[in-house]
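below is the structure, and that's it, no one-letter string:
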């Protein structure tokens, strides 16, 4: 048996593991990524990238690559059989405070390939055909035993291990953690196939719903469509020709005049709702489907896994580099477990509307017609409607400001009238925290002294950005401040005081206080960073 070592071992090369690997690599932490599969899965599986994930892709320089390979979807449209004159539209173009007012339709295989490409360009490659057999941890690290398909074994000593190995997680099993929940009734079949003469918009995801089932139609890059059929229980044929004919009969039932061509792929699967009671045991973490799995309704699963990887990745990156205190890692489970529960609740409600065929259609329509359902569901599917504010501790003894609070996502508002430059452009220039101060006129000397102090103390881990509404001349030479339109101050600032916002590496607020209480943000930084 050979022996080797690595700072971080990631088990599972799906979206959760790859996003964690990318974040760790950004922080300069060497990682090893293994997967028991012999090669990447060519199946498209999940196919939607939400705006929140798109914001992260922009921050790592992958936005253009995804844009070239996706179809932008302006909305998700629910069409009920007895509501032919009315479409319940989840309109992503109505989203505020983001430049990504759309969902990207892109096969999961392409998403993973692009993420692996980023890692490869930074010297990290996935080791396929490598299986975790055993893991034993102690106060200093984890000893893992890996086997390859050729029969060779390797003992790996690692400081940290991330289990992102999916529904049947080996890591979760080795930890002895339960994965309890329920199985949704009904059967779900999916195919990717060409669709001709479809009279529905190609830049919207369509859900055709009647008493007999739900049919999803979404254009994919190239000449194919994702066609998904949810029906009451029963067996289903796997033969592609028979499946094509059955899907065609459902299309005909909805009288939309389209025809399905020969499928590129077909599958049938079960939908579960399960979760794990914890995401961490000492030096071993769980992420993605290894920790939680829920209904496919809304396309939330892949994105939730990516957000797990981002949240864990930047925190572990700081700790592994000795730049943050180990207690920062406690916040991974504290934040993601309740937020993933929120995602699960949203997916469950969408499932009841779209795929619960035991529920009368009138009851499902009533759920859609509840006040504010469309706006709330759109925001949650986009990923922008979630917050950590219930678990992120606000600055102690600092007066609370209205609206934005610690734990909220930093809104991406325009920095200029035409909207080309936005707040996230300031955040994406560097890894690390951003100290954003907003001034109604010239920054006070105390603020400039604070910025100088932070730059000296944290050496690039905190990046100051100073914005003002007054003219450059009024702001004074050498202040380092830049002008910003009133809308930025409306969102981040306050009408009666200058404001300081501390924004985390993942784009969420660590604190927002009157600038006179900037010491509270310093206290937070001292508690987190070394």
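Right, received. Where do you want to start? If you're wondering where the values come from, they're calculated on a predicted model, not measured in any experiment. Numbering: from 1, shown residues only.

please make it C-alpha for all contacts and neighbour counts, starting now.
Noted.

can you give me the strands in the stretch 151-300 of the chain?
153-163, 180-183, 187-193, 195-196, 204-210, 213-219, 225-231, 259-260, 265-269, 272-275, 280-281, 284-286, 292-293 (DSSP state E, counting those that start in this stretch).

now render those strands as JSON lines, adding mean neighbour count and distance to residue 352.
Output for the strands of the stretch 151-300 of the chain, formatted as JSON lines (neighbours: other CA atoms under 10 Å; distance: least, CA to CA, whole Å):
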{"stretch": "strand 153-163", "mean neighbour count": "22", "distance to residue 352": "31"}
{"stretch": "strand 180-183", "mean neighbour count": "12", "distance to residue 352": "13"}
{"stretch": "strand 187-193", "mean neighbour count": "22", "distance to residue 352": "14"}
{"stretch": "strand 195-196", "mean neighbour count": "18", "distance to residue 352": "27"}
{"stretch": "strand 204-210", "mean neighbour count": "22", "distance to residue 352": "12"}
{"stretch": "strand 213-219", "mean neighbour count": "23", "distance to residue 352": "11"}
{"stretch": "strand 225-231", "mean neighbour count": "21", "distance to residue 352": "12"}
{"stretch": "strand 259-260", "mean neighbour count": "19", "distance to residue 352": "27"}
{"stretch": "strand 265-269", "mean neighbour count": "15", "distance to residue 352": "18"}
{"stretch": "strand 272-275", "mean neighbour count": "20", "distance to residue 352": "13"}
{"stretch": "strand 280-281", "mean neighbour count": "16", "distance to residue 352": "31"}
{"stretch": "strand 284-286", "mean neighbour count": "26", "distance to residue 352": "28"}
{"stretch": "strand 292-293", "mean neighbour count": "27", "distance to residue 352": "16"}
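
second structure follows, compare the two:
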């Protein structure tokens, strides 16, 4: 079949999926029904985990250049600041939220896609599909009215909450409507507020959130309205001036509304993420309240999760069953977000005095204790997303839950399915972040030596794995040392860990191994660096 993958929808999810497939050597076809890319800001928040993905794609610096770094959030109630949530202590080399208009995110991703020789075809409308055991035939309509039958091995719907792909595939999209109405504006505001922090104002009349945007005095304002209000289609400057004054208590002067909108909250999720050879991702898979800013980031992770699996299957390096893990891993993430954002939305719009008292209490408690604040900010930054219950992750590690740090009280050894920690190591190019070492699209095997490493054993394992899986696994031997010992007969990658920090973060107090998937999550770990157990795992998931 000449076309491996047809992607419908060139928003952030579809663009990232196209780019990542191209990096894996699979050139997709990417279409969108809109004649031009989005010009409005829409989704703003780019969290740390997304920036790590962007960094792997080589576009993080470009995104940061055009965005604004936000290091925390100030929470106010009746004109007084009652709490501060700090983001700059999260477990990432990107300890901030990047405020970046979605139009800029799409522009940067589109440039990346086009650099791989993938054309974004506009306007091309998907209308319906037919599929069989070998592939999918999509019926497409072009701007001149011409109808095309496009045959592809796989079809991915990244076409938003009103997805035509989802409907044509027969996937049910169910959920609830939350009784909450909001208006938003991208606007200029002259007030004395930090442009490095999000501001949230609670008052007796409702909530107002203010997000600094790139540029001078540029802000995104979001405010709720009473549930019985008729939503204005195009909220005007006067409304936002009134809401800002009464809810913040500040004498702000608003001007130049670039974009205004209004919306209700519809929580929806598909009953299945896949129908035969058709997948959905992003808002086509699940849509939820924008409180917390998780939507776009979650869609990008959908794409990042699916891309490497689809590429291995297309290249006959893994069985088609591997694709079943997409739903097993991403559906729980979306379900958690539906519940958490629904709860958060109801909490912020409630004017009940009891809820208001509880909200103040929780704000104080959650920001007063560092472990609680760290947990919240790592979760918001999507660093705590994990696939521990996935059928394709495994560990041979004795009593993993007992591996605790006496200082921090947190798990040292990351569990199976967790995001792999990013730490500094020494390479032949000097000091580098581990994620920079794991830059290619293969699996990466970290072989940790003990304080008295058995060099012949480590070299034998490394040579055996790279010999059997040359196109799938890159091996790195990690040593607590300042130099490579002559006894190590290994010509491949050796990472030096002089202070033992990498060993500590991976709980490698003795010989152990970690297999890091192409999406940066731990597929397998074993204490004892047992190659036979590793081979048994690789056979179980049928990587060839």
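Sure thing, it's come through. No experiment lies behind these values; they were computed from the predicted model shown.

hmm, back to that, looking at the strands of the stretch 151-300 of structure 1, which is closest to residue 313 of structure 1?
strand 153-163 (9.7 Å; CA to CA).

now for residue 40 of structure 2: which residues touch it?
Residue 40 of structure 2 is in contact with 101-103, 259, counting by CA atoms under 8 Å, 6 or more residues apart in numbering.

let's see it at 7 Å
Neighbour list for residue 40 of structure 2: residue 103 [criterion: CA atoms under 7 Å, 6 or more residues apart in numbering].

which position in structure 1 pairs with it?
Residue 40 of structure 2 maps onto residue 43 in structure 1, with residues paired by TM-score structural alignment.

can I assume its match sits in a helix?
No. With DSSP: H, G, I helix; E, B strand; the rest coil as the criterion, residue 43 of structure 1 is coil rather than part of a helix.

that older thread, can you redo the strands of the stretch 151-300 of structure 1 as a markdown table with distance to residue 332 of structure 1?
Below are the strands of the stretch 151-300 of structure 1 laid out as a markdown table (distance: least, CA to CA, whole Å):
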| stretch | distance to residue 332 of structure 1 |
| --- | --- |
| strand 153-163 | 12 |
| strand 180-183 | 21 |
| strand 187-193 | 33 |
| strand 195-196 | 43 |
| strand 204-210 | 33 |
| strand 213-219 | 34 |
| strand 225-231 | 34 |
| strand 259-260 | 45 |
| strand 265-269 | 31 |
| strand 272-275 | 16 |
| strand 280-281 | 8 |
| strand 284-286 | 9 |
| strand 292-293 | 14 |
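
quick one, which of those is nearest to residue 458 of structure 1?
Nearest to residue 458 of structure 1 among the strands of the stretch 151-300 of structure 1 is strand 153-163 (24.4 Å), distances taken as CA to CA.

stretch 4-19 of structure 2: end-to-end distance?
Length of stretch 4-19 of structure 2, first residue to last, CA to CA, to the nearest Å: 14 Å.

that stretch maps to which residues in structure 1?
On structure 1, the counterpart of stretch 4-19 of structure 2 by TM-score structural alignment is residues 7-22.

so which of the strands of the stretch 151-300 of structure 1 gets nearest residue 490 of structure 1?
strand 204-210 (32.7 Å).

residues in structure 2 aligned with the closest one?
The aligned range for strand 204-210 of structure 1 is 197-203, by TM-score structural alignment.

so what touches that stretch?
70-78, 207-212, 247-248.

counterpart of residue 514 of structure 2 in structure 1?
That one, residue 514 of structure 2, aligns with residue 501 by TM-score structural alignment.

could you point out which element follows the helix or strand that contains that match?
Residue 501 of structure 1 is located in strand 499-503, with elements delineated by DSSP states H and E. Counting by DSSP H and E, the next helix or strand C-terminal to strand 499-503 of structure 1 is strand 509-514.

report the distance from the following helix or strand past that following strand to the chain centre.
Moving toward the C-terminus from strand 509-514 of structure 1, the next helix or strand (DSSP H and E) is helix 519-528. In terms of CA atoms, centre = their mean, to the nearest Å, the centre of helix 519-528 of structure 1 is set 27 Å apart from its chain centre.
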